[in-house]
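Undergrad: need a 3D model of the following:
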Amino acid sequence: MTFGLIRRIKLYTKQTLGFLIGSRTDLTLENRLFNSMTLIALFIMVFNIPFNYFSGLRMTALIFACLTLMIGYLYYLARFRKQVSISITICSFLVMLLFAVNYFFSGGIQGATFLSLMLAFVLIIIVSPKKYYALWVASSLLVVAGLLWAEYHHPEIIRVSYSDRKALFIDIAFTYATGIVVSFFSIFYLKQAYNAEKRSADQKTIELTQLNEEKLKLFSIISHDLQAPLSSLHSYVRLVANDRFNSDERKQVERGLANALHGTQEMLSNMLVWSQNQLDGARIVLTPNNIQDVLVPVIDIQRIYADQKGIVLETTIDGSLKALVDRDMLQLIVRNLINNAIKFTPPNGSIHVSALRSGMLCEITVEDNGTGIPAEQQAALFSLKTRSTYGTNNERGIGLGLFLCNEYAQAQNGSISFESELGKGTRFCLRLPLITAEAERG
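TA: Here you go, the predicted structure:
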C-alpha cells in the first residue's frame, strides 16, 4: 500500500512538473530550459523574501518580492504564450538591474550580491541563445566593474543593513549554498535535456540510414530484377512475330514466361505494398477473424501454381481458431510463405500448410521438402540485405516478401520463425495470439 502511494506521488509529481515545464512536442529545448530556471528562481525568491526580511535586509526582501512578481509574469509569457525570446531578454536585464540595486543595500563588496550575480549569469547563459552570449558577458563585466568603481570612489553610498556580523555570515553562506543547489539542478536538467535530444537525434540517424538502405534495395530490385522477365517477354514477342517456333517450342517458352511473369507479378505486389508503407505508414486494422476463412482463399489460388509445377499442397486447418488480425496482412504473409515454398520445392515435391492451436497461440506453419536455405543466408533472411535467389525452375526470389512477412507479423502482435536444413526442406511458423472465449463475449 505504501509503495503504491509513493508511486502515485511520483507519477503525480512527474505529471505536474511536465505541465509546468512543458512537453518536448510543444516547446523548444530553449523554452523548456527557461521555464525550469524561472521555476527554480521563483522557489528560491519566495523563500528568500522572509529570510532577508527577518535578517534585517528589508530592502533586499522588497527587491526579491518585486523580482518574484516580474519573473512570475515572464514565466507565464514563456510557458503559456510561448514568447520565450522576449521573456529571456527582459528577465536577464531585470535580474542584473535589481541585483545591482541590491548591492548598495546589502553591504556592497562585503555582502553576498556578487555571488547572486554570478549565479544569475550562469542561469542566463544556460537559457540564452548563443548569439547573445557576448552581450551577457559584456553586460555582467560592466555591471560588476561599475559597482566596484562606485563603491571604491564613493564608499558612503553603501548601506550596511546587517544587524550584526553573524547575519552577514549567514547571508553569504545561504547565498553560496543556494547557488550550489541551483547550479547543480540547472546543469543536471541541461545534461538530461541534452542526452534526450542526443538519443532522439541518434534514433533519427538510425532510421534515416535504414530508410536509405531500403531505398537503395528498392532501386536495385527495379533496375535488376525486373529487367530479366521483361527482356524475356520482349524476346518472345519478337520470335512469335517472326513465326520461328514450332508448337512444342512455343508451349515450353510459354510455360517459362508464365512462371517469370507470375514471379514478377508477386514481386511488384510486394514492392507496391512496401512502398505504400514507406510513404503512408502501415495501416493496421485488427479485427476478430476466423483463421480458416482468411487462409482458404489464399491456399486455393496457390494450389493452382503448385499443381502446375507438380507439387502436392496439403492443408490441416482447425476451423475453430479465431484471432485479432488484419485480414490483408495475414493473407500477404501466408501467400508469400507458400509462394516461396513452391519456388524452392522441386516437381513432385510436397508442401503442407497447417493452422493449429498451441496454448493461447495460433500456429500457422508452411513446411516443404525443397532445397532448404543455405546457412550463410539464414541470418539476414528477414531483412532487406538478403540476396536474390532462384527457385528449382529458375523462379526469381528477392527476399522482400519475407521482410514484409516479418514486419506484418510483428504489427499483428505475432512472430515468425523458421527451421531449415539444406537439401531436406524448410518450415516457417507464424504465431499469432488467439481470441479467448471471454474476450470474444466482451
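Undergrad: going by C-alpha atoms from here, please, whenever you check contacts or count neighbours.
TA: Fine.
Undergrad: so who does the residue nearest to Lys322 when sequence neighbours are not counted touch?
TA: Excluding its sequence neighbours, the residue lying closest to Lys322 (Cα to Cα, 6 or more residues apart in numbering) is Asn290, at 4.5 Å. Residues near Asn290 by Cα atoms under 8 Å, 6 or more residues apart in numbering: 319-323.
Undergrad: run this one through as well so I can compare:
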Amino acid sequence: MPFKKPLLYLTGDYSKFSLETRIFHTFCLVAIAALAYCVPLNFYLDLPISAWLSLAAMVVQFTLFFLSRFLNKTKLSIVLSIVIIHVVLIFNYIHNSGSGGPTLLLLLAVFFMVSAVSEPEAYKYWLSLNVFIALGLTLMEYFYPNIIQSMYVSRFTKFGDVATSYCLCTLTILIGHLFIKNNYYKAQRRLEAKAEDLEGINRTKNKMFSIISHDLKAPIASIQSYLEVLSEVDLDHQDRRKIKGDLMTMTQNTDMMLTNLLMWSKSQMEGIVLDKQLLDLEETIGPVIEVFKTISSRKEVVLSYSIDPKLQVYGDKNMLQLVIRNILSNAIKFTHPHGSVTLEAGYENSNCQIVIKDTGTGMSDQIKASIFSIKAESSYGTKNEKGVGLGLSLSKEFIELQNGSLKFESESGVGTTFFISLPLSKS
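TA: As a prediction, the model looks like this:
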C-alpha cells in the first residue's frame, strides 16, 4: 500500500505513542478529511453557515492534531478537541434544524471517539457530558422549539446534509473500530511472540539446571570417590598413577563445562562485550594447544599443529581461545587411542582459516543437524569422557560475533573437520 508508511508516520509509532494517542491521531485525520469534504458540499447545498463552521473546525482540528503529534501535548489536545467539538455541535444543533438535522448523529460519532481516546479515569465524565448535551438539546427543542433555526432551503438540501453526515459518522466509527481491532491483533501477536520467547528461555533454564545437577554432579562425585580410595586404600604406584590421570581428566572436563556455562550465562544476562584487536595467532592459541597436548598424550592421541608465524587475525583473544579449547576438547574426546588431531592455520583469500581435523568417530546425520544448537545433548567420548551440549553452540556464536564463520564436515567412523574463518584486519 503506497499510503501505509505516510499514515503510520502521521498516526505515530506504537513504541512512542500509546494506543489511545494513535487512535486520536487517526480520528483527527479522518475529521480533517471529512471537514474538508463538507466545506464545498455545504456551499453546494446552500448551507453557508455550516460550510464556514466546517472550515473553522477543520483548521482547529489540524492545529490540535499538530499539537498532539509533533509537540507531544496529547492530553491538552484531547481535552480541547472534546470541548470544542461539543461547543460546535451545540451551535450546529441550534442553527441547523435541531433534531431534524445531523447533529445527533454527529454527537453519536463523537461519543464513540471520546470512549476510544480519553483516559480510563476521565472518559466516564466525557461520556456523561456527551449524553447530557444530547438529552439537554432535545429537551430544550421540545420545550422551546422557537429557539431552533432551520437553514434548509429545500428537501434536497436537508436529506443531502443528513445522508452525508450519516455516511461520515459511519466512516469515522468504522475506521476507529478497524484501527482498534488491528492494534488489538498486533498487540496479541506481540504478546504471543513474547510468550514463545519466555517459553524458550524457560526451556533453556531447565536445560541449564539439568546440566548443573547431572553433568557437574557426576564428575564431582567421581572425584570424591577417587580421593576416598587414595586416602583409605594402600595402592601400588601404577594404580595411583592411573587414578591421578583419571582425576586430572575429570577435573579438566569439569573445568571446561564450568567455563562454558559461566560464559553462556554471562552472555544471556549481561550481553557480550567484545574486545577485538589485532592478534598474533600463534601467540594467542599456541599455549592452548600445548595444554591439550598433555591431555591428548595421556589418551595416546597425537596432537600436532602448524601455524604461519606471521599470521595475524582481528578478534577477541579470550573468545578465540575458548573456541579453540572447545573444538580441541571435542576432537580429542571423540578420537580413539593412537588416532590423531591436527590444527593448521593459514590464509584463505582475505581471511584467516583455522582447520581442526580429527580421525575420530565422526557424527551421524542426526547429530549433525543439532550440533550448533543449545538443545544438543551431552555425549560421551571414546573413553567415556563426559561433555556438555553447549560448547559448540557457544563457539559458533563467538566466532560470528567476531565477523567470522564456523563450519564443519564429518563422516561417521572416519572423523570430523572444523573450519574457522576470521578476518585478518579490522576492515
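Undergrad: mind giving me the ChimeraX select for the contacts of Asn290 of structure 1, buried ones only?
TA: With 16 or more other Cα atoms under 10 Å as the criterion, this ChimeraX line picks the buried residues out of the contacts of Asn290 of structure 1:
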select :321,322,323
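Undergrad: closest to Ala193 of structure 1 among the contacts of Asn290 of structure 1?
TA: Ala323 (42.4 Å; Cα to Cα).
Undergrad: so which residues make contact with the strand or helix carrying that closest one?
TA: Assigned by DSSP states H and E, Ala323 of structure 1 falls within strand 322-325. Applying Cα under 8 Å, 6+ apart, the contact partners of strand 322-325 of structure 1 are 285-291, 362, 412, 432-435.
Undergrad: and the next helix or strand past that strand?
TA: Sequence-wise, the next helix or strand downstream of strand 322-325 of structure 1 (DSSP H and E) is helix 327-343.
Undergrad: in the stretch 51-200 of structure 2, which spans are helices?
TA: For the stretch 51-200 of structure 2, the helices defined by DSSP state H, counting those that start in this stretch cover 74-95, 103-117, 120-143, 155-210.
Undergrad: show me what Ala221 of structure 2 lines up with in structure 1.
TA: For Ala221 of structure 2, the aligned residue in structure 1 is Ser231 (criterion: TM-score structural alignment).
Undergrad: what about the counterpart of Ile109 of structure 1 in structure 2, how many neighbours?
TA: Counting by TM-score structural alignment, Ile109 of structure 1 corresponds to Ser99 in structure 2. By other Cα atoms under 10 Å, 17 other residues sit near Ser99 of structure 2.
Undergrad: what's the answer for Phe91 of structure 2, then?
TA: Phe91 of structure 2 has 14 neighbours, counted by other Cα under 10 Å.
Undergrad: distance check, it against Glu290 of structure 2.
TA: 91 Å (Cα to Cα, to the nearest Å).
Undergrad: next: Lys217 of structure 2.
TA: Distance of Lys217 of structure 2 to Glu290 of structure 2, computed by Cα to Cα: 28 Å.
Undergrad: related to what we said a few turns ago, columns distance to Gln276 of structure 1 on top of the contacts of Asn290 of structure 1, output as JSON lines?
TA: JSON lines is the format used below for these (distance: Cα to Cα, whole Å):
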{"residue": "Gly319", "distance to Gln276 of structure 1": "33"}
{"residue": "Ser320", "distance to Gln276 of structure 1": "33"}
{"residue": "Leu321", "distance to Gln276 of structure 1": "30"}
{"residue": "Lys322", "distance to Gln276 of structure 1": "28"}
{"residue": "Ala323", "distance to Gln276 of structure 1": "25"}
